[in-house]
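**Q** need a 3D model of the sequence below.
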Amino acid sequence: MTKIKLRPLRDQVMVITGASSGIGLSTARLAAKEGARLVLAARSEGPLRQLTAQIVDAGGQAVPVTADVSREEDVERIAQAALDTYGSLDTWVNNAGVGMYGKLEDLKVEDMRRLFDVNFWGLVYGSRVALRHLKARGGALINVGSVVSEQAIPLQGIYAASKHAVKAFTDTLRMELEHEDAPVSVTLIKPGPIDTPFPLNAQNYLDTEPQHVPPVYAPETVARAILQAAAAPTRELFVGGGGRGMAAFGMLAPGAAERAMAATVIPGTHSGKPPLPPGASALYHPSGKLAERGDYPGHVQATSAYTEAASRSRLIGVGLLGAGLAAALWRASRRD
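**A** Predicted coordinates for the structure are as follows:
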């Protein structure tokens, strides 16, 4: 079996989709500091050009590509921009995604289809296009899933379904590439709640503005995990011990986990603030803003001890500690 060797970040050409907001924006800024040459893709042309100018002014290298990943031809243009600008491609980060809040019975079918077009099919297009180049040269394909790739969550059911599909696609692709001995590392990144504009940009069917349920982490925690996977072959990585604990709790005690999720997540997702006006979401139109952070009012954890430990040691057993924490949080919530 071929040992996969990834180039140092300073020698890489990296594509990042969804680069104008949240996790993608944080990853782009951090990768630029590490010296990677970047191809930045997003629907928001103005913010994307603003980000590119910031990176170039700081001495980095970046090229913007205005693209909607739900269109296969747009994804082809992203890859071509990498080849035209830098002549090669080393890492492709499928990060673009959209969210949706509401009970499954209330969601419009066309909205659900649109979410899958972006979250699932956009990732499929990106993966297939990237592999045409990565299989010949070697490199990393990094797909951003979610903790809800493992554990469904109420009021975000269709989003969780799309991320379950992302996990199945990514895991199957990895197995097929390993079988043919392709020199490509395939990673699934699984963040927990992250303080990005995700809730503000999501299609919202609730009667209040949605919010994250803690623990909530800074987008830089995910960016560091992505760059770790770009530099060293990594199968998968949870970002946030809380999310890892939730997934482990769901595997070990699914009935109790579902009851806990319903009791805490459903009320916790409602912020009490009036919802944004219809049409404010980024489901069909770009947000038009360059923003890493959201408006989460509570404590945002700047680091994740679990993720840092897992990045260094690949220890799966650490998740059992998270499962105990999740159970303790559930018991505490029942007392409150």
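**Q** please make it C-alpha for all contacts and neighbour counts, starting now.
**A** OK.
**Q** all strands for the protein, in order.
**A** 13-17, 37-42, 61-66, 91-94, 100-101, 139-144, 184-191, 203-204, 216-217, 236-239, 300-301 (DSSP state E).
**Q** now show me the structure for the sequence below, then we'll compare the two:
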Amino acid sequence: MPMRLKPLSRQTILITGASSGIGLATARMAAARGAAVMLVARDEPDLRQIAEEIRETGGRAEYHVADVADAAALEAAADKAEESFGSLDSWVNDAGVSTFGAIEDTPIEDQRRLFETNYWGVVNGSLIAARRLRARCGAIINLGSVLSDRAMIYQGTYSATKHAVKGFTDAFRMELEAAGAPISVTLIKPSSIDTPYVDHAKLETPLPGLKLPPPTYDPRLVARAILFACTNPRRDLYIGAGGAAISLAGALFPRLTDYAMEAVGKPVQTSRQPNRPGLRDNLHEGRPGGHERSNLRGQPHRKSSLLLEAQLHPLATMATLAGAGALALGALAGRRNGRARAARRHWF
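**A** Here you go, the predicted structure:
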């Protein structure tokens, strides 16, 4: 039988990394659509403020302070979600940290910390969620990246964590399916998203500032994909054709992609313009959040993704493309017929 996930308005969704960026955008959107949300992050003041904001607008929200590397703290967050709202239906593993610089310049303790959050945080959350969802049906949504498919120069350790997330998610999905567990497992693969990712990154190599490789996309597009996966079982969802193209290029032409990244990887990720003064990385401890988007001045981002729409609505997309193709063929045939009639008039 096909898996039937609850409508969003009847769900309780636990979201890690909920104090900023994609997690914050997802929490706000989920609450606006009627879901109860449990906000999890390390920054207590921002979590409290976000929960109050959601309640003031008529939504349902609670929060729990936890480092996702601490499995016991995540268990407590799950307990609180069930006590507060009576159920737990979807679990979103979004918490993440980042560094920028050559791997040789990145201390081992920083590399370990990236894995503690980005990889072990996903493992901890997924295992806790699976134990609680087996008896009722639900969804686990893990945030990977296009860098789960293709490593990015100067983001080597971050890319390694996202490769690990992909490997874990794919294997765990198969194991749950083989066991007949009524749990949907989705891997979300965003491209460059205009979040505080670069504001919170630790610079391992001295640079004036960072920027996101273009094109960049609005974090609410990722939130849409996440909430879609809460109610519709999907294996993978990409956000942004730019990143998906890099994944495809890396799979088809790996050495050419290496050379291209070696040539442009640093310029497209660094800026001569300093980032906002006073920003500090959140690698080893939580920092104030509260923002969905980055503090980069003049950072453009796209508010739509045709690739995402095609994945969310494949039949409508196919019908639209077929209609557009039919119109194009009709127009081409009309022009050819017009030229043929003109030629006959000229000949005769």
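**Q** got a TM-score for the two of them?
**A** Counting by TM-score structural alignment, normalised by the length of the first structure, the TM-score of this superposition works out to 0.91. Behind it: 315 aligned residues with a CA RMSD of 1.7 Å.
**Q** tabulate the strands of the first structure (a markdown table), appending mean neighbour count and distance to G319 of the first structure.
**A** Written out in a markdown table, the entries for those read as follows (neighbours: other CA atoms under 10 Å; distance: least, CA to CA, whole Å):
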| stretch | mean neighbour count | distance to G319 of the first structure |
| --- | --- | --- |
| strand 13-17 | 27 | 29 |
| strand 37-42 | 27 | 33 |
| strand 61-66 | 22 | 37 |
| strand 91-94 | 28 | 25 |
| strand 100-101 | 25 | 28 |
| strand 139-144 | 28 | 19 |
| strand 184-191 | 26 | 13 |
| strand 203-204 | 26 | 32 |
| strand 216-217 | 23 | 17 |
| strand 236-239 | 28 | 9 |
| strand 300-301 | 16 | 18 |
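**Q** reformat the ones you listed as TSV; add distance to A248 of the first structure.
**A** As requested, these are arranged in TSV below (distance: least, CA to CA, whole Å):
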stretch	distance to A248 of the first structure
strand 13-17	29
strand 37-42	34
strand 61-66	39
strand 91-94	25
strand 100-101	24
strand 139-144	19
strand 184-191	13
strand 203-204	29
strand 216-217	18
strand 236-239	11
strand 300-301	21
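**Q** relative to S313 of the first structure, which of the ones you listed is closest?
**A** strand 236-239 (11.4 Å; CA to CA).
**Q** mean shift between the closest one and the second structure?
**A** Superposed on the second structure, strand 236-239 of the first structure shows a mean distance of 0.6 Å to its aligned residues (mean CA distance after the TM-score superposition for the first structure).
**Q** counting contacts, what elements does that strand pack onto?
**A** Strand 236-239 of the first structure makes packing contacts with strand 184-191, helix 219-231, helix 305-313 when contacts are defined by 3 or more CA pairs under 8 Å, 6 or more residues apart in numbering; DSSP states H and E.
**Q** quick one: closest of the ones you listed to G294 of the first structure.
**A** For these, proximity to G294 of the first structure was assessed by CA to CA; helix 219-231 is nearest, at 9.8 Å.
**Q** helices along the stretch 151-300 of the first structure, start to end?
**A** Along the stretch 151-300 of the first structure, counting by DSSP state H, counting those that start in this stretch, helices occupy 157-179, 198-201, 219-231, 241-252, 254-269.
**Q** nearest to R7 of the first structure, out of those?
**A** Once CA to CA is applied to these, the stretch that comes out nearest is helix 219-231, at 6.6 Å.
**Q** just give me the mean distance for the closest one relative to the second structure.
**A** Helix 219-231 of the first structure differs from its equivalent in the second structure by a mean of 0.5 Å after superposition (mean CA distance after the TM-score superposition for the first structure).
**Q** and that helix with strand 139-144, angle?
**A** If you take axes from the mean of the first three to the mean of the last three CA atoms, to 10 degrees, helix 219-231 of the first structure sits at 150 degrees to strand 139-144.
**Q** other SSEs contacting helix 219-231 of the first structure?
**A** If you count contacts as 3+ CA pairs under 8 Å, 6+ apart, helix 219-231 of the first structure packs onto helix 22-33, strand 139-144, strand 184-191, strand 236-239, helix 305-313.
**Q** need those in a markdown table (columns: distance to R334 of the first structure).
**A** A markdown table is the format used below for those (distance: least, CA to CA, whole Å):
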| stretch | distance to R334 of the first structure |
| --- | --- |
| helix 22-33 | 33 |
| strand 139-144 | 32 |
| strand 184-191 | 26 |
| strand 236-239 | 26 |
| helix 305-313 | 25 |
